[in-house]
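Student: For reference, the sequence and a predicted model appear below.
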Amino acid sequence: MNSLNWVQKFKILLDIAESLGSVHNNKLIHGDLHSEIIGYSTSREIWLIGDLRFCRPIDNPLNKNFGTMPYVSPEMLKQERMTTSSDIYSFAM
């Protein structure tokens, strides 16, 4: 990743953020966002979020403690209700 310039790094972050936005726009919470599930689509030339098996509906997320450390948000550690903010925290980590 060190060989990438700032524009390339920004493009990767923007792609991932837009992918997460698509998850949220579909009224879902990912719940297990971490670096190992980010992949590059050569056909679309874009970085995408994978492993959508933990997605939960925004209006009914389970209060089950899961996720990948150290990407788990504080509210998930405290067994509080997941929100889209939980995913945004994981993205920032």
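Tutor: That came through, no problem.
Student: rest of the way, CA atoms for contacts and neighbours
Tutor: OK.
Student: sec struct for the residue lying closest to Trp47 once chain neighbours are set aside, please.
Tutor: Taking CA to CA, 6 or more residues apart in numbering as the measure, Trp47 lies nearest to Tyr40, with 4.4 Å between them; neighbours along the chain are not counted. Under the three-state scheme (DSSP: H, G, I helix; E, B strand; the rest coil), the conformation of Tyr40 reads as strand.
Student: Got another one to weigh against that:
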Amino acid sequence: MEWKDKLTILLHIIFDLQTIHSQNFIHRDLHSGNILQNSQTDANIADLGLLKSVDTPEYNGVYGVLPYIAPEVLIGKPYTAASDIYSFGIIMWEISSGKPSYYDRKHDGILAKEIYDGLRPTFAKEIPLIYVQLANQCMSANASERPSASDLQEYIDSWAKKAFYIKIFKDADININKHESESSNNCINTMFSYKSIARLIGSEHTNLKDSSENQFCILDNLM
């Protein structure tokens, strides 16, 4: 998939997220398995079951797909709009790579602790620097440093429309080595419900109860 199509998908996703945030709601479970792709470039956020008003930030455990959970949430802080932005940053990495995040790692307490300590997905060298910088800002450990959904929409829209940025991404299309990944078409999301966050972070060998299922995933169409 060319970058212009990837940017269009991101624009659809961030438009939906900005709409959610503008109504003073938080999604709290944003991940690639919750993105429905209606066509090659038409994608929408789905599964609003955990949607919650920003006015009710009480903590009642951590629920979601581990790689997308913001580090502050992992230590018991409430979900915020910035937590959704962290999840969007992970999705930006996935769309750039065509792979599920941490596809080669077990989603357990060890990974959770490493994420809290600063582990983030690494971008390929062919990915445009402006894209990497924005995605990394979304995944900042400091929630206050993450951009808003409306800012993200503005940035990505300019990449898709302004000639200067269009050339950057066209050049990236030329430079990217196209190769098959053993996991590129194997998107399995594992949902966890954590009531004891101390047990999750504190134990390196926690055997977490989980439920896994193959879900429709936008990553299936990115390569």
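Tutor: Cool, got the structure. Nothing here was measured: the structure is a model prediction, and the numbers come from that model.
Student: before we move on, back to that, for burial, what's the neighbour tally of the residue nearest to Trp47 of structure 1?
Tutor: Summarising burial for Tyr40 of structure 1: neighbours were counted as other CA atoms under 10 Å, giving 15.
Student: in terms of contact, does it touch Leu48 like I think?
Tutor: Yes - counting by CA atoms under 8 Å, Tyr40 of structure 1 does reach Leu48; the two are 6.1 Å apart.
Student: The strand ranked longest in structure 2 corresponds to what range in structure 1?
Tutor: Residue-count comparison of every strand in structure 2, with assignments taken from DSSP state E, identifies strand 188-194 as the longest. For strand 188-194 of structure 2, there is no aligned range in structure 1, judged by TM-score structural alignment.
Student: likewise stretch 97-104 of structure 2?
Tutor: Residues of structure 1 matching stretch 97-104 of structure 2: none, counting by TM-score structural alignment.
Student: that older thread, what's the spacing between the counterpart of the residue nearest to Trp47 of structure 1 in structure 2 and Ala82 of structure 2?
Tutor: Taking TM-score structural alignment as the criterion, the aligned counterpart of Tyr40 of structure 1 in structure 2 is Gln37. Shown here: Gln37 of structure 2 relative to Ala82 of structure 2, a distance of 24 Å by CA to CA, to the nearest Å.
Student: likewise Glu213 of structure 2?
Tutor: Separation of Glu213 of structure 2 from Ala82 of structure 2 (CA to CA) stands at 27 Å.
Student: of these two, who's got more company?
Tutor: Ala82 (24 against 10).
Student: Check the alignment and tell me where the more buried one lands in structure 1.
Tutor: Using TM-score structural alignment as the criterion, Ala82 of structure 2 maps onto Ser85 of structure 1.
Student: Quick check: the gap between its match and Ile58 of structure 1.
Tutor: 11 Å.
Student: One more: Asp87 of structure 1?
Tutor: As defined by CA to CA, Asp87 of structure 1 lies at a distance of 11 Å from Ile58 of structure 1.
Student: Overlap in contacts, the two.
Tutor: Listed contacts common to Asp87 of structure 1 and Ile58 are Ile29; contacts here mean CA atoms under 8 Å, 6 or more residues apart in numbering.
Student: Among these two, which residue is more densely surrounded?
Tutor: Neighbour count, other CA under 10 Å: between Asp87 of structure 1 and Ile58, Asp87 has more, with 23 against 17.
Student: didn't the more buried one look like it was pressed against Leu33?
Tutor: Yes - taking CA under 8 Å as the contact criterion, Asp87 of structure 1 and Leu33 are neighbours in contact, 6.4 Å apart.
Student: all strands for structure 2, in order.
Tutor: Along structure 2, counting by DSSP E, strands occupy 25-26, 35-37, 43-45, 52-53, 62-65, 188-194, 211-214.
Student: most neighbours per residue, which of those?
Tutor: Compared across the strands of structure 2, strand 25-26 shows the largest average neighbour count, a mean of 22 (mean count of other CA atoms under 10 Å).
Student: Fine by me, thanks again.
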